[in-house]
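1. Predicted model, plus sequence, below.
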Amino acid sequence: MGKDVVMWIAVAGLALLCLALLATLVVSRRAWSRDAHAAHAELGDLRGRVEALEHAQGATPRTSVPTEYLITGLGGTPEPDPAPPERIDGTVFADTVLRETVVKAASLAHGVRRGLAPATRNRIRFEMKQEVRRSRKQRRTDLKAAQRDLHARERRTMTGEAS
């Protein structure tokens, strides 16, 4: 009897969860629909404005601006404009994207494998030890210099008070 109650509670919880998800979906769908209608109305208004501006510009005479020419070559025949790139098929695009992704994943795996190689780890460990030793030596040098400076100040204050 206890297992049946637990099962019914679980089913009721899942049903409530599905109901909440459905309500969220309906609310978001309505908000999206309102936004889409507002965008379409604004687009229609903007198209009307653009047409009015184009009509107004067509009625007024345009002033000509002198054109400056730039000579980029001497003689010869001008090269034709390159043709626009052709549209590629969806399968070709997917294949290209997949290949690029595989190449990136393989290079990442190679870099991780190389970075975690024992030789690399040993080199890093060696350089870390060297850096620790260098920093200890630098701290000792700084400490000695600070102590010398402190002793020199103490001597100056003692000689200044004694005289």
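-> Cool, got the structure.
2. all contacts plus neighbour counts: C-alpha atoms, from now on.
-> Fine.
3. what's the following helix or strand after the helix or strand hosting M7?
-> Element membership for M7 (DSSP states H and E) is helix 2-59. Downstream of helix 2-59, the first helix or strand assigned by DSSP H and E is helix 90-115.
4. for whichever helix or strand comes after that following helix, packing partners?
-> In the C-terminal direction, the helix or strand that comes right after helix 90-115 (DSSP H and E) is helix 118-162. If contacts are counted by 3 or more CA pairs under 8 Å, 6 or more residues apart in numbering; DSSP states H and E, helix 118-162 sits against no helix or strand.
5. how far does stretch 45-53 sit from the chain's center?
-> Its chain's C-alpha centre and that of stretch 45-53 lie 37 Å apart, by CA atoms, centre = their mean, to the nearest Å.
6. Put this next to the first one:
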Amino acid sequence: MVEEWSLPVWAVVAAAVALLVLLAVTLVLGVTAARGRRRAEQAAARARVEAEELRARVEAVEQRLLASDAPPATRPAEEYVITRVGDLDAPDGAGPAAADRAPVVPAPLFADVVLRESVVQVGSLAAGLRRALAPETRNRVRFEVRREVRRSRKQRRADQRAARRDWEARRRAAEPSPEAGAA
């Protein structure tokens, strides 16, 4: 007995495979989303715990400040230079080294930031040079320089004429007039 199918076998198999792939992708995405959700919940829980610890430390500092009986007016009028901030729980104020608490940027991220910044600076320098060395910019600068030279020459000549007039007026004022000698 010969069975005739209305669809080719390969189309049915391809649809089944596509359905299985779609199901697998959906399952993987669901698992990934669940993991991400769990990580976010764990991070939020850690943040809450840290916030509570910080709140407790702030309250302890406030209690110490309120408990001090020395009025501010009796404190010495000396100046202090703070060179470091120590751990408040340590008796001598010394805490962990600053290098231990400093945030560390991963090397690939640091290299990426440095390279991006360098590329931006080089690009802006190239654009500035291209604009500065453009023919229209050079012609405009040449025109402005010529105009400034002409203006300064005019000003120098005017100053020279004014100085000459002033000098001649002083000389005439210093000379005795012939009419004053005849009287």
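-> Ah, there it is. Quick caveat: nothing in here was measured; it's all calculated off a predicted structure.
7. Quick TM-score on the pair, please.
-> Remark: TM-score between the superposed chains equals 0.45 [TM-score structural alignment, normalised by the length of the first structure]; 86 aligned residues with a CA RMSD of 3.0 Å.
8. thinking again about what came up before, check which helices and strands the helix holding M7 of the first structure sits against.
-> Using 3+ CA pairs under 8 Å, 6+ apart, no helix or strand is in contact with helix 2-59 of the first structure.
9. Do you have the helices of the second structure handy? List them.
-> With DSSP state H as the criterion, the second structure has helices at 9-67, 98-101, 107-132, 135-174, 178-182.
10. Now mean neighbour count too, for those helices, in JSON lines please.
-> Formatted as JSON lines, the helices of the second structure follow (neighbours: other CA atoms under 10 Å):
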{"stretch": "helix 9-67", "mean neighbour count": "12"}
{"stretch": "helix 98-101", "mean neighbour count": "9"}
{"stretch": "helix 107-132", "mean neighbour count": "12"}
{"stretch": "helix 135-174", "mean neighbour count": "12"}
{"stretch": "helix 178-182", "mean neighbour count": "7"}
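11. What distance do you get for the spatially most central residue of the second structure to A107 of the second structure?
-> What sits nearest the mean C-alpha location of the second structure, by CA atoms, centre = their mean, is E117, with 10.9 Å. Applying CA to CA, to the nearest Å, the value for E117 of the second structure to A107 of the second structure is 15 Å.
12. And for A14 of the second structure?
-> Applying CA to CA, the value for A14 of the second structure to A107 of the second structure is 46 Å.
13. try A43 of the second structure
-> From A43 of the second structure to A107 of the second structure the distance is 24 Å (CA to CA).
14. ok, now A67 of the second structure?
-> With the distance defined as CA to CA, A67 of the second structure ends up 47 Å from A107 of the second structure.
15. One more: A173 of the second structure?
-> Plainly put, A173 of the second structure is 84 Å away from A107 of the second structure if you go by CA to CA.
16. Likewise for R131 of the second structure?
-> R131 of the second structure is 36 Å from A107 of the second structure, by CA to CA.
17. cool, Q155 of the second structure as well?
-> Taking CA to CA as the measure, Q155 of the second structure falls 62 Å from A107 of the second structure.
18. One more: R157 of the second structure?
-> Applying CA to CA, the value for R157 of the second structure to A107 of the second structure is 66 Å.
19. just W167 of the second structure next, same as before
-> Applying CA to CA, the value for W167 of the second structure to A107 of the second structure is 75 Å.
20. likewise A99 of the second structure?
-> A99 of the second structure sits 17 Å away from A107 of the second structure, going by CA to CA.
21. for R142 of the second structure, same thing?
-> Using CA to CA, R142 of the second structure is found at 49 Å from A107 of the second structure.
22. swap in D166 of the second structure?
-> 74 Å.
23. And for L22 of the second structure?
-> The value you get for L22 of the second structure to A107 of the second structure, if CA to CA is used, is 38 Å.
24. Please apply the same query to L23 of the second structure.
-> 39 Å.
25. likewise R161 of the second structure?
-> Applying CA to CA, the value for R161 of the second structure to A107 of the second structure is 71 Å.
26. again, but for R146 of the second structure
-> R146 of the second structure is 54 Å from A107 of the second structure, by CA to CA.
27. Then D159 of the second structure?
-> 66 Å.
28. Repeat that for A158 of the second structure.
-> Distance check for A158 of the second structure against A107 of the second structure: by CA to CA, it reads 67 Å.
29. With A180 of the second structure instead?
-> For A180 of the second structure, the distance to A107 of the second structure - CA to CA - is 96 Å.
30. just V141 of the second structure next, same as before
-> V141 of the second structure is 46 Å from A107 of the second structure, by CA to CA.
31. for L54 of the second structure, same thing?
-> From L54 of the second structure to A107 of the second structure the distance is 30 Å (CA to CA).
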